[in-house]
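# mind folding the following:
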Amino acid sequence: MTRLSFLASVLAFASSVYAQCGSGSPDAVVDGSVNSFTATKGSQQLYSGSNYRTAIQTALDSISSGQRVSVLASGSIGATTIDISSGKTFEGCGTIDVGYNSGRGAIRAIDQSGVSIPYLKMTGSPYFGLQFSGVSDLTLGQIEMDLSDGLGIRFDRDGAPNSNVEMDSITVTGAGSHAVEIWNIDGLTINEVIAQDVGECGLLIQNTINAQVGLVDGTNVATGVGYATLRFANRNGRYADGSYPDNINVDRVVSRGGGRGIFCVSESGGAVIGAIDLQDNGNNAILIENCYNVNIKSGTVQGGGEVRIAARSEFENTRDISLSLEVNDNTVRESPCGENMTFDITGNAALNIC
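All right, here's what the predicted structure looks like:
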């Protein structure tokens, strides 16, 4: 299957899944159109007026844990924030347009548990589209963000840690920063992240352990900057005892153009990547710098920037790296020499390894 037909099939699948949004009997519903929105709970009208955000927040505040709000209407919340509390399900069936609210997500859950967002379509230029910290048992389903700036999904660096986070399909286009930025999660499962025309990372995972990721697919991600389609940073994969057992598992990485394809840095590791398909990355196709126990088991690198093993003096040297790849029209370079390195490189790449 060509990559174009793959993306088309993803979009077709997402459309069919989205048809289920709002189905059954939601506990509260937001409906209407521009300047005329209603929030209802059963037969009770909770809100009627021109403020789309007020209609949504009123509906959310009216339900209890274990109940669901379906936002059928499309509209703009402007530079405001929607807060979701524990145990509630929020369905964005219409398109929610958002503005820039400095330091805040357009939709967020902070120090909550059991929040579910099975569907969401978002446009606009947020500071963060979705913002989380201190969450447990969070579920994100079909999330589509067609942005003109900002950052897509953010788990905060300085907030409380998170646990047991699941994401199905995350598609982000046009973000000025990262599509998905992860901090401080123990127990992360992602089916796929698809990022296109994104200014920084497609998927950035930091200080996280016990993660399982299916596909990371980036097109024109991180052009002209040092970020990557997939980046591990800030002791990602490191256990509390300082060890790096295999615990960050990624099935497949696809990257076309943009900046780096894969980047591991700043004492991260414990990562196993099953297969890669990198082409024409404008910076390093792969950069592994001061990382420990990283295994890329198969795949291809075609052209683009070099495959590089590196290290900075302020951290322990890079060690326990295994690369089994076909690399063409490129260079594989190890400088400085790492420790316990395994290279199984085929293709026409020039090898400059220890």
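
# hey, let's count contacts and neighbours off CA atoms from now on
Will do.

# buried residues in the longest helix along the chain?
For the chain, the longest helix by residue count, based on DSSP state H, is helix 3-18. Residues of helix 3-18 classed as buried: 14, 18 (neighbour count, 16 or more other CA atoms under 10 Å).

# which SSE is immediately downstream of it?
strand 28-33 (DSSP states H and E).

# packing partners for that next one?
strand 36-41, helix 52-62, strand 68-71 (3 or more CA pairs under 8 Å, 6 or more residues apart in numbering; DSSP states H and E).

# just name the most buried of these.
Counting by mean count of other CA atoms under 10 Å, strand 68-71 has the highest mean neighbour count of those, with a mean of 27.

# another one to check against the first:
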Amino acid sequence: MFGSFIFTAVLALVASVSAQCGSGTADVTVTGSGTFTVKKGSSTVYTGTDYLAAINSGITNTASGQRLVVSSSGSIGANTITIKSGITFEGCGTINVGYRAAHGAIEILNNSGTKIPYLTLTGAPYFAVRVYGSKDITFGVITMNLTGGIGIRFDRDQAANSNIKMDTVSVTGATSHGIETWNIAGFSINKFTGRNLGECGLLVQATTNAKIGTVDCDNCGAGTGYAALRFANQNGKLNGGYSTNIYVDKLIAKGGGRGLFCVSESGAAEITTVDISGTENNAILIENCYGVNIKGGTVKGGGEVRISARDEFANTKDITVTLKVDDTTVKESPCGTNIKWNISGNAKKTVC
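Okay, the predicted model is just below:
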């Protein structure tokens, strides 16, 4: 069932983007190097050396339902590109971005129907991409080779979001999270790849009805309690309960901090398989979470597999863990409620 969802989601995403970045005839184009030209159809609407001005002119001249292709590469400095509702923004060049406190280099705010089939970013932003109050947003192939900041951030304290779809997102070098979600009703991502991230790979919070394909993290959150995949802040809580609505196909975590971390009254999650090895902190930590089912996979070395709880929340309950665990430990403390362990491998087990 999950696999068919991902396949359907991928088909939908593929149908919404070009087979190759910039292919076909766009409504508006940004071309050139050093000197940039913006054309709307056959009309030139901007010529100049300001890369940010060229992109903004392209956006201004692209109407809802139309497609803008930015073929040029350049730097926008510590500024923000704001994407309008309903347009397709296709970034075929590389956009180098700077640091603008509390803002994104790319922002999608109070928006609907925007598509970003391709985007490549470099630099050290505060947020590379910032989203809030938006619905029916589609991201395609997103590549971020950063030296700081957060990759994609859905704001906590702004309006909620719905029906957010991502195909493949790759983030390297961010000093914080690769993707951080808040307040999304309906979220899907085919694949997230994180390399050498300072904190989480994919951090999912206050989000319901999520379909996650593969999370592949190498050295995410080293020296921290963060994880390749983290559920937090009542993630998955739906209509006051924890019926399964968060689905993950595969988690791969090599090194870094934790592999999987579920915390702060989150849950309602089914994870088909994990491949976790060499984490500095817990390979898996499930703490004050409810309704989590890890259906299979392997943990090798690194930190322990742990079920725990803190006093400020209701005790952990309704957890099933089926794993092959080698060269580390499995521990349940304090005892949870309705905890089912199916552990093979050479792990030393201390469970209730």
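
# kindly provide the TM-score of these chains.
Overlay of the two chains. TM-score (TM-score structural alignment, normalised by the length of structure 2): 0.94; 337 aligned residues with a CA RMSD of 1.2 Å.

# that older thread, residues making contact with the longest helix of structure 1?
With contacts defined as CA atoms under 8 Å, 6 or more residues apart in numbering, helix 3-18 of structure 1 is touched by 93, 119, 142.

# go again with 10 Å.
For helix 3-18 of structure 1, the external contacting residues (CA atoms under 10 Å, 6 or more residues apart in numbering) are 2, 92-93, 118-121, 142-144, 169, 171, 194, 217, 254.

# coming back round to it: dump the helices and strands packed on strand 28-33 of structure 1 to CSV, plus distance to residue 333 of structure 1.
Putting these into CSV (distance: least, CA to CA, whole Å) gives the following:
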stretch, distance to residue 333 of structure 1
strand 36-41, 59
helix 52-62, 53
strand 68-71, 52
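
# residue 177 of structure 1: which of these is closest?
Comparing those by their distance to residue 177 of structure 1 (CA to CA), the top pick is helix 52-62, with 24.8 Å.

# mean deviation, the closest one versus structure 2?
Once fitted to structure 2, helix 52-62 of structure 1 is off its aligned match by 0.7 Å on average (mean CA distance after the TM-score superposition for structure 1).

# what helices and strands are in contact with that helix?
In terms of contacts (3 or more CA pairs under 10 Å, 6 or more residues apart in numbering; DSSP states H and E), helix 52-62 of structure 1 is packed against strand 28-33, strand 36-41, strand 44-49, strand 68-71, strand 75-78, strand 82-83, strand 89-98.

# please identify the most buried of those.
strand 68-71 (a mean of 27).

# distance of residue 219 of structure 2 from residue 258 of structure 2?
10 Å (CA to CA, to the nearest Å).

# and those two? Which one has more around it.
residue 258 (36 against 26; other CA atoms under 10 Å).

# in contact with the corresponding residue of structure 1 for the more buried one, which residues?
Under the alignment (TM-score structural alignment), residue 258 of structure 2 maps onto residue 260 of structure 1. Residue 260 of structure 1 makes contact with 200-201, 220-231, 278, 280-287, 304-307, according to CA under 10 Å, 6+ apart.

# still on that earlier bit, I'd like to know which of the contacts of helix 3-18 of structure 1 are buried.
Judged by 16+ other CA under 10 Å, buried ones among these: 92-93, 118-121, 142-144, 169, 171, 194, 217, 254.

# contacting residues around residue 114 of structure 1?
So residue 114 of structure 1 contacts 65-66, 85-89, 135-139, 164-165 (CA under 10 Å, 6+ apart).
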